[in-house]
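>>> Need a 3D model of the sequence below.
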Amino acid sequence: MQTNPHLKQSARDLPIVATLVDNDHERLRCLPAIAGNRCVVLENTIYATLARICASYDGGYWHFYQLSNGGFYMAPDSDAMLRLSCANYFEDEVSANTAGIIATASAYSTLSFLQDGACFAIAYHQLSDFIFQHRDAGLIRAALD
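Purely as a prediction, here's the structure:
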């Protein structure tokens, strides 16, 4: 008797899909869905994180991505490779999308230590599940560890 392989697969093993949020109305809902009234703190922490680890970052438009597991991340709108230099001695060039994942995950981690920071810890774990299947998983984990 053969069993459908999908029936044996846990939800964590299913691919997590990132979808670009390109509707302005939907974009306005993304950050409050994660952080509630601290959405401005989250957004500014993500921007500040990238500014701290990327000397060439000087602001600009960011793309928002919803993950199929309920997660979320932001990434700068750029085709350029960004040189990152992190406090853990990670130094390398990554795509803007990968830099955004790193900045978002780092911001979630930092904010998770705030009083009532559980929403950021949950967001971190959702993004982390996506990171483990990402093509740049090794670079992202190295930058975050």
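
>>> C-alpha only now, for contacts and for neighbours.
Will do.

>>> Assign residue 64 to helix, strand or coil.
Following DSSP: H, G, I helix; E, B strand; the rest coil, the label given to residue 64 is strand.

>>> so who does it touch?
Contact partners of residue 64, counting by CA atoms under 8 Å, 6 or more residues apart in numbering, are 20, 21, 22, 27, 30, 72, 73, 74, 75.

>>> could you redo the last one with a cut-off of 6 Å?
Counting by CA atoms under 6 Å, 6 or more residues apart in numbering, residue 64 touches 20, 21, 74.

>>> before we move on, what about residue 18?
65, 66, 67.

>>> can you do 10 Å?
Counting by CA atoms under 10 Å, 6 or more residues apart in numbering, residue 18 touches 64, 65, 66, 67, 68, 69, 70, 71, 72, 73, 130.

>>> same check, this time on residue 26
For residue 26, the contact set (CA under 10 Å, 6+ apart) comprises residue 64.

>>> Second chain to compare with the first, below:
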Amino acid sequence: MLTSDQDRVLSAVVPDELRLNVLPSLLGRHYAVGESLVYDWARRLCTAYQGGLWHFFTLSNGGFYMAPATLGRVAVRWHMNGYNDMMGADAFGIVVTLYALCHLSEKTRDDTVIDRYHQLREFAAQHVEAVNILRAID
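Presented below is the predicted three-dimensional model:
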């Protein structure tokens, strides 16, 4: 399915001076747990992940994601769905944010968190590494 330019979801990096406010505004009272879950899923899905600086991105459809600033291509593996492949840091960030949002939505049943998941999923489907991202979350 082709997407017209007006239907494309665009991402924008959050400037450093605005980072403190972005997750509370997007996840409400669940922001701290949500951020922690992103880092936890990064460790679960990539044995080479050792922490570091992350970029925050907002999406034109109201969503967001986080991605490691310093990783190149990484090996990602999840035993529950048999996924085992390489992907870029941006795609990895999308995958771990999707897993974190799914986890958080199961814990909280908060419609806002569920909306954030679907907004990011829409963006992921248009990403240059969409096939890999969607295989990783299947």
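
>>> follow-up on the earlier one: give me the buried subset of the contacts of residue 64 of structure 1.
Taking 16 or more other CA atoms under 10 Å as the criterion, what is buried in the contacts of residue 64 of structure 1 is 21, 74.

>>> Run the chain-centre distance for stretch 133-145 of structure 1.
Between the centre of stretch 133-145 of structure 1 and the centre of its chain there are 11 Å (CA atoms, centre = their mean, to the nearest Å).

>>> Okay, buried residues for it please.
Buried residues in stretch 133-145 of structure 1 (16+ other CA under 10 Å): 134, 139, 140, 143, 144.

>>> now do stretch 109-118 of structure 2
For stretch 109-118 of structure 2, burial by neighbour count (16+ other CA under 10 Å) applies to 113, 114, 115, 116, 117, 118.

>>> Just send these back as JSON lines, with secondary structure and distance to residue 26 of structure 2 too.
Formatted as JSON lines, the buried residues of stretch 109-118 of structure 2 follow (DSSP: H, G, I helix; E, B strand; the rest coil; distance: CA to CA, whole Å):
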{"residue": "113", "secondary structure": "helix", "distance to residue 26 of structure 2": "8"}
{"residue": "114", "secondary structure": "helix", "distance to residue 26 of structure 2": "11"}
{"residue": "115", "secondary structure": "helix", "distance to residue 26 of structure 2": "10"}
{"residue": "116", "secondary structure": "helix", "distance to residue 26 of structure 2": "8"}
{"residue": "117", "secondary structure": "helix", "distance to residue 26 of structure 2": "11"}
{"residue": "118", "secondary structure": "helix", "distance to residue 26 of structure 2": "13"}
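
>>> Identify, from those, the entry nearest to residue 8 of structure 2.
residue 118 (14.5 Å; CA to CA).

>>> Which residue in structure 2 aligns with residue 102 of structure 1?
In structure 2, the residue matched to residue 102 of structure 1 (TM-score structural alignment) is residue 95.
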